[in-house]
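In: I need the structure of the sequence given here:
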Amino acid sequence: MTTDGFTTCLWFDGQAEEAAQHYVSVFENSRIGRVVRWGESGPGPAGSVLTVEFTANGQKFVALNGGPEFRFNEAISFQILCADQDEIDHYWTKLTENGGEGGPCGWLKDKYGVSWQVVYAPLLDMIGDPDPEKAARATKAMMGMGKLDAAALEQAYAGEQG
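Out: Below you'll find the predicted structure:
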């Protein structure tokens, strides 16, 4: 095995190139790499995309046009740890646009059905706080949200009325 880490393969039904271009536009430190197209011997139409290698936020991916047999579900998701509300808003907006949908507790599905968790990074320490009251307040606030509200989470954690 090489020492380059892992590459995540995402299975699409004809949207591999479009999806790769979308993810590269959403995240910094991203680029499209090698695009492999079917040749004359198929089985896909000659010239159509089989795979697209891309990097999104430094993470390696390959988008595969595998067909309609498999769909994404919430059993696999990608976490985006955000430093502030601006980052939360950016990723939430970009990943839910054009057919994506928000879910509970910072989760969403993008227009391709890929699940993402747009997380306020300090929340992880809040809900893991050794003070059970602080942790419970932060957890309760998070459970009532779709897109996370950093200020409301901070207020709940601190015991302030919002």
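In: C-alpha from now on. contacts and neighbour counts both.
Out: Noted.
In: neighbours of Met145, just the number please.
Out: 16 (other C-alpha atoms under 10 Å).
In: Can you classify it as helix, strand or coil?
Out: coil (DSSP: H, G, I helix; E, B strand; the rest coil).
In: so it sits right up against Cys105, yeah?
Out: Yes - between Met145 and Cys105 a contact is recorded at 5.3 Å, counting by C-alpha atoms under 8 Å.
In: wait, what's in contact with the closest residue to Trp107 other than its chain neighbours?
Out: Distances taken as C-alpha to C-alpha, 6 or more residues apart in numbering put Gln117 closest to Trp107, at 4.4 Å, once the chain neighbours are dropped. Neighbour list for Gln117: Ser77, Phe78, Gln79, Ile80, Gly106, Trp107, Leu108 [criterion: C-alpha atoms under 8 Å, 6 or more residues apart in numbering].
In: One more sequence to fold, the one below, so I can look at both together:
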Amino acid sequence: MSKISPCLWFNGEAEEAANFYVSLLPGSKIETVQKNVIDGPSGKAGTVLLVEFTFAGQRFMALNGGDTRFEYTHAISFKIDCADQAEVDRLWDGLLAGGGQAVRCGWLKDRYGVSWQIVPTALPKYLGGPDRAGAQRAMQAMLGMVKLDIEGVRRAYEGS
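Out: Reported below is the predicted structural model:
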């Protein structure tokens, strides 16, 4: 288990967000829910302070940090490697559910504003393949996509 885990700041939605994330991928679960023991900036006594959860094997902490709303940016994002287009499609749709926003090149923001990259594991094969002209075509194709399309990138790489 890693000694490092991301902490995501929420304003009252920590438990809701953690439950949302763990519903998306196997190997995910809520580990602990800690309640506030006193009234404070993060809420009244008895409300959720933090949720520790495992998302596809990676530990996270969701913290109800208080009244101040901090916005997430694309400077930090979470990349999910997807085995095939069906997994890309499922996770893309799942993370956009409830008010997420598609960005481009496989990036999106979920309904909490957290940035994600939904990336097929085949992508490096085309972007870094031995056919440099094919790799350039694949890159151009990818740059024109919102949700990544493995078949579209493959066709561009092969020039078909």
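In: Got a TM-score for the two of them?
Out: TM-score for the superposed chains, counting by TM-score structural alignment, normalised by the length of the second structure: 0.93, backed by 158 aligned residues with a C-alpha RMSD of 1.3 Å.
In: Filter the contacts of Gln117 of the first structure down to the ones in helices?
Out: For the contacts of Gln117 of the first structure, not one is inside helices, with DSSP state H as the criterion.
In: now, among these, which is nearest to Asp149 of the first structure?
Out: Gly106 (9.1 Å; C-alpha to C-alpha).
In: What number of residues are in the vicinity of that closest one?
Out: Count around Gly106 of the first structure with other C-alpha under 10 Å applied: 22.
In: how near is it to Leu50 of the first structure?
Out: Remark: distance between Gly106 of the first structure and Leu50 of the first structure (C-alpha to C-alpha, to the nearest Å) = 32 Å.
In: on that earlier part again, which part of the second structure matches the helix or strand where the residue nearest to Trp107 of the first structure lies?
Out: Using DSSP states H and E, Gln117 of the first structure sits in strand 115-120. Strand 115-120 of the first structure corresponds to residues 115-120 in the second structure, going by TM-score structural alignment.
In: Give me the mean distance between that stretch and the first structure.
Out: For stretch 115-120 of the second structure, the mean deviation from the first structure after alignment is 0.6 Å (mean C-alpha distance after the TM-score superposition for the first structure).
In: nearest spatial neighbour of the residue positioned nearest the centre of the second structure, skipping sequence neighbours?
Out: Centroid check for the second structure by C-alpha atoms, centre = their mean gives Trp116 as the closest residue, at 3.4 Å. Sequence neighbours aside, Phe78 is the residue nearest to Trp116 of the second structure in space, at 4.7 Å (criterion: C-alpha to C-alpha, 6+ apart).
In: got a list of what that neighbour touches?
Out: Under the criterion of C-alpha under 8 Å, 6+ apart, the neighbours of Phe78 of the second structure are Ser115, Trp116, Gln117.
In: Kindly reformat those as TSV containing distance to Glu13 of the second structure.
Out: Below are the contacts of Phe78 of the second structure laid out as TSV (distance: C-alpha to C-alpha, whole Å):
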residue	distance to Glu13 of the second structure
Ser115	16
Trp116	18
Gln117	22
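In: residue boundaries of the helices in the second structure?
Out: 14-22, 85-96, 123-127, 132-143, 150-158.
In: Residues contacting the shortest one, please?
Out: The set of residues external to helix 123-127 of the second structure that reach it, using C-alpha under 8 Å, 6+ apart, is Gly134, Ala135, Gln136, Ala138, Met139, Ile150, Val153, Arg154, Tyr157.
In: One more pass at 6 Å, please.
Out: With contacts defined as C-alpha atoms under 6 Å, 6 or more residues apart in numbering, helix 123-127 of the second structure is touched by Ala135.
In: list the buried ones in it?
Out: Leu123, Tyr126, Leu127 (16 or more other C-alpha atoms under 10 Å).
In: Same list (the helices of the second structure) but as JSON lines, adding distance to Gln58 of the second structure.
Out: Output for the helices of the second structure, formatted as JSON lines (distance: least, C-alpha to C-alpha, whole Å):
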{"stretch": "helix 14-22", "distance to Gln58 of the second structure": "11"}
{"stretch": "helix 85-96", "distance to Gln58 of the second structure": "16"}
{"stretch": "helix 123-127", "distance to Gln58 of the second structure": "22"}
{"stretch": "helix 132-143", "distance to Gln58 of the second structure": "27"}
{"stretch": "helix 150-158", "distance to Gln58 of the second structure": "25"}
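In: Quick one, which of those helices gets closest to Val33 of the second structure.
Out: helix 14-22 (7.7 Å).
In: Many thanks, I have nothing further to ask.
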